[in-house]
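K.L.:
Sequence below, structure please.
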Amino acid sequence: MSDKRQRARVQGSWAKQLPKQPRPAVPPSQNATPAVASWGIHQQITSANFEFHQPIKPVRDVPPEKVIDQAGDYEISHEPSGVSRLRLVPSFLPADKADWIFSKLLAELPWSQKTNVRQGEAYAEPRLTCWFGELPYTYARSTMAANTKWHPLLLNLRRAVSEASGVGGGERFNSLLCNLYRDGHDSIGWHSDDEASLGPQPVIASLSLGDSRVFSLRKKPRPEENGDYTYAERIKVPLGHGALLLMEGATQDDWQHQVAKEYHDRGPRINLTFRSIFPEPQGHRPGTKLRFTGRQADVNLTN
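P.N.:
Next comes the predicted model:
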């Protein structure tokens, strides 16, 4: 076999050619053109007209975090529950006096680590605490026994903080929660001081001693947000040695607060939170949160 004939047989020139199939005609009424992919395969025919629809949900920006670090009174929100207010006194105690008080309280208060219950499991709080007052205090489904005998320094501080917190003699605080943050790994998570035993719209006075930590607040979302804090207003308050912060009005109704972990070097910090606590109504479960409608609590409290 000649080379020419062999090459022709290999190339298939001897085979019969198949008849070409005619392409289906596109109906004239169909105003579309097929898009051809890079591999020569026809893609799905799409409409030449594109219609833009506005998003169902409006585009929202995350509000920038505000910083409060100057002395003054601040109205942070106005809601049906009332006005939420903060008052910051960065140098409430002189540095030398704050040093001496810090060392005494660090050494002499009955610090212990409280156990709480969350989702049916017990866990140790990442800080040390102690409670002073005539009544025990229940939160996070765990009760703190009351130390009825106050340390003399705490009595003097309670008097000074009470005079600074109110009008005409000041707010009378009958209880005190002491927190010891041993280092930057100690913290307290997001919460509100809105237990029924604290009464409606409690005044909380927070006195800081020792190393500085950031006190953060975030506004509670409206019911239609379904608990989503993505777009919540946020405030950051650096609290240093001897600083006093008052939370007043509807702050516990409409805001949460926390002291987050700070993993860089942080020394010990004592936080004294003065408050007034009342006997809980008969039949009311201790530590239960209050639900507010407007300015009045759903639960009537008596002194």
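K.L.:
Only C-alpha atoms from now on, for both contacts and neighbour counts.
P.N.:
Fine.
K.L.:
before we move on, what SS does Cys178 have?
P.N.:
strand (DSSP: H, G, I helix; E, B strand; the rest coil).
K.L.:
show me what contacts the closest residue in space to it that isn't next to it in sequence?
P.N.:
Take Cys178 and drop its neighbours on the chain: the residue closest to it by Cα to Cα, 6 or more residues apart in numbering is Leu272, 4.7 Å away. With contact set as Cα atoms under 8 Å, 6 or more residues apart in numbering, Leu272 has these partners: 176-179, 205-208.
K.L.:
Between those, which sits nearest Arg266?
P.N.:
Within the contacts of Leu272, the smallest distance to Arg266 is 14.1 Å, found for Ser208 (Cα to Cα).
K.L.:
Pick out the residue nearest the middle of the protein.
P.N.:
Trp190 (4.7 Å; Cα atoms, centre = their mean).
K.L.:
For the comparison step, fold the sequence that follows:
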Amino acid sequence: MADKRRQARVQGAWAAPAKKQSAAHPATDAGSLLHQMPGQTWGNKEHPLSDRVFVFKEPQQVVRRAPEPRVIDREGVYEISLSPTGISRVRLYPGFIDSKEADWVLEQLCRDVPWKQRMGSRGDVTYLQPRLTAWYGELPYTYSRVTMEPNPHWHPVLRTLKHRIEDNTGHTFNSVLCNLYRDEKDSVDWHSDDEPALGRWPAIASLSFGATRAFEMRKKPPPEENGDYTYVERVKIPLDHGALLIMEGATQADWQHQVPKEYHSRGPRVNLTFRTIYPDPRGAPS
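P.N.:
Presented below is the predicted three-dimensional model:
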């Protein structure tokens, strides 16, 4: 044991005393700075307080958001807008034609109506309309620079449907535009049925058979919006087998409508739009 104590004293004598760091000259190398606590260097300095006052101000520019479309899918009368032009009103009658009769009507019309794919035009561009059409009425009808020639030989099913709609709505019609949407790729673009031959406030009766398709409406923007439809009111109406939709009042003056293409598979759909054509627009009711 004495030998071990002697050996420890000898080894301790070899160890040189630790050098003391001068308090007047603290280390400032990069390694020492890395071990400082965050904000330590900032906290060691004196900073004068600012007299500046910070005040929160609301943003000057109002953030606008496109409104969600209003969905109409139940029977009823809906006033969708009121403007200096007048009241825009739609009436929806789901199941106006019951399912079994609607099946029979769809079969008859798909088979007997002389469907034709016509050329459309937009500006200087002509194109095949993405649907098939046919016209019945004693007068011609021109829309989007497409003229439907007179066809007074009504199909008996179409004449029966016309009388039934007239008896239930109080409106009278002398023509019908038939549209066949073969599948989900067929459509009709934004438009209004506001041709002069229809009068100022036309009533349009739209009767649908076959696959359910979305009928979309958007309000025409005010003049200060310069034709920007981003923030206008919108309405979406699913039209199913046998459904009847009536558009009346200022709807054609203040709104547009379309049947867009769909991403999911859709079967054939026939849509009949009954309307009244006036030989002289000056004699149309105002």
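K.L.:
Just send the contacts of Leu272 of the first structure back as TSV, with distance to His257 of the first structure and neighbour count too.
P.N.:
Formatted as TSV, the contacts of Leu272 of the first structure follow (distance: Cα to Cα, whole Å; neighbours: other Cα atoms under 10 Å):
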residue	distance to His257 of the first structure	neighbour count
Leu176	18	25
Leu177	15	18
Cys178	16	21
Asn179	15	22
Ala205	13	24
Ser206	12	21
Leu207	15	25
Ser208	15	25
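K.L.:
one step back: any figure for the gap between the residue nearest to Cys178 of the first structure and Val117 of the first structure?
P.N.:
23 Å (Cα to Cα, to the nearest Å).
K.L.:
what's the answer for Trp111 of the first structure, then?
P.N.:
The spacing between Trp111 of the first structure and Val117 of the first structure, counted by Cα to Cα, is 20 Å.
K.L.:
how about the helices of the first structure, start to end?
P.N.:
3-10, 95-108, 152-165, 251-254 (DSSP state H).
K.L.:
Quickly compare those helices and say which is most buried.
P.N.:
Most buried of the helices of the first structure, by mean neighbour count (mean count of other Cα atoms under 10 Å): helix 251-254, with a mean of 24.
K.L.:
Now do it: everything it contacts.
P.N.:
Contacts to helix 251-254 of the first structure, defined as Cα under 8 Å, 6+ apart, come from residues 79, 81, 83-85, 192-194, 201-202, 219-220, 292.
K.L.:
Any idea how far that helix is from the middle of the chain?
P.N.:
13 Å (Cα atoms, centre = their mean, to the nearest Å).
K.L.:
Now it on the second structure. Mean distance?
P.N.:
Superposing on the second structure places helix 251-254 of the first structure at an average distance of 0.5 Å from its equivalents, by mean Cα distance after the TM-score superposition for the first structure.
K.L.:
Distance to Trp255 of the first structure and neighbour count added to the contacts of helix 251-254 of the first structure, as TSV?
P.N.:
Below are these laid out as TSV (distance: Cα to Cα, whole Å; neighbours: other Cα under 10 Å):
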residue	distance to Trp255 of the first structure	neighbour count
Glu79	11	12
Ser81	11	18
Val83	11	17
Ser84	8	21
Arg85	11	18
Ser192	7	17
Asp193	10	22
Asp194	10	22
Gln201	12	23
Pro202	13	21
Lys219	4	20
Lys220	5	20
Phe292	13	16
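K.L.:
Rebuild these as TSV, extending it with distance to Ala95 of the first structure.
P.N.:
Output for the contacts of helix 251-254 of the first structure, formatted as TSV (distance: Cα to Cα, whole Å):
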residue	distance to Ala95 of the first structure
Glu79	38
Ser81	38
Val83	33
Ser84	30
Arg85	26
Ser192	30
Asp193	29
Asp194	32
Gln201	32
Pro202	29
Lys219	33
Lys220	35
Phe292	40
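K.L.:
show me where the stretch 151-300 of the first structure has strands.
P.N.:
Under the criterion DSSP state E, counting those that start in this stretch, the stretch 151-300 of the first structure contains strands at 175-181, 188-191, 204-210, 213-219, 234-239, 244-249, 255-259, 269-275, 292-293, 296-297.
K.L.:
Output the contacting helices and strands for the first one.
P.N.:
It stands for strand 175-181 of the first structure. When contacts are defined as 3 or more Cα pairs under 8 Å, 6 or more residues apart in numbering; DSSP states H and E, strand 175-181 of the first structure packs onto strand 128-132, strand 269-275.
K.L.:
any residues touching the first one, and which ones?
P.N.:
Which is strand 128-132 of the first structure. Contacts of strand 128-132 of the first structure (Cα under 8 Å, 6+ apart): 109-114, 137, 144-150, 175-182.
K.L.:
Buried among those residues? Need that as a selection in PyMOL.
P.N.:
Only the buried members of these end up in this PyMOL selection, burial being decided by 16 or more other Cα atoms under 10 Å:
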select buried, resi 111+114+137+144+146+147+175+176+177+178+179+180+181+182
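K.L.:
Compute the first-to-last residue distance for stretch 259-267 of the second structure.
P.N.:
When the termini of stretch 259-267 of the second structure are compared using Cα to Cα, they are 14 Å apart.
K.L.:
Then stretch 227-235 of the first structure?
P.N.:
With Cα to Cα, one end of stretch 227-235 of the first structure sits 18 Å from the other.
K.L.:
how about it: buried residues?
P.N.:
231-235.
K.L.:
Export the residues you listed to JSON lines and append columns for distance to Gln252 of the first structure.
P.N.:
As requested, these are arranged in JSON lines below (distance: Cα to Cα, whole Å):
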{"residue": "Tyr231", "distance to Gln252 of the first structure": "19"}
{"residue": "Ala232", "distance to Gln252 of the first structure": "15"}
{"residue": "Glu233", "distance to Gln252 of the first structure": "15"}
{"residue": "Arg234", "distance to Gln252 of the first structure": "14"}
{"residue": "Ile235", "distance to Gln252 of the first structure": "14"}
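K.L.:
Understood, closing this out.
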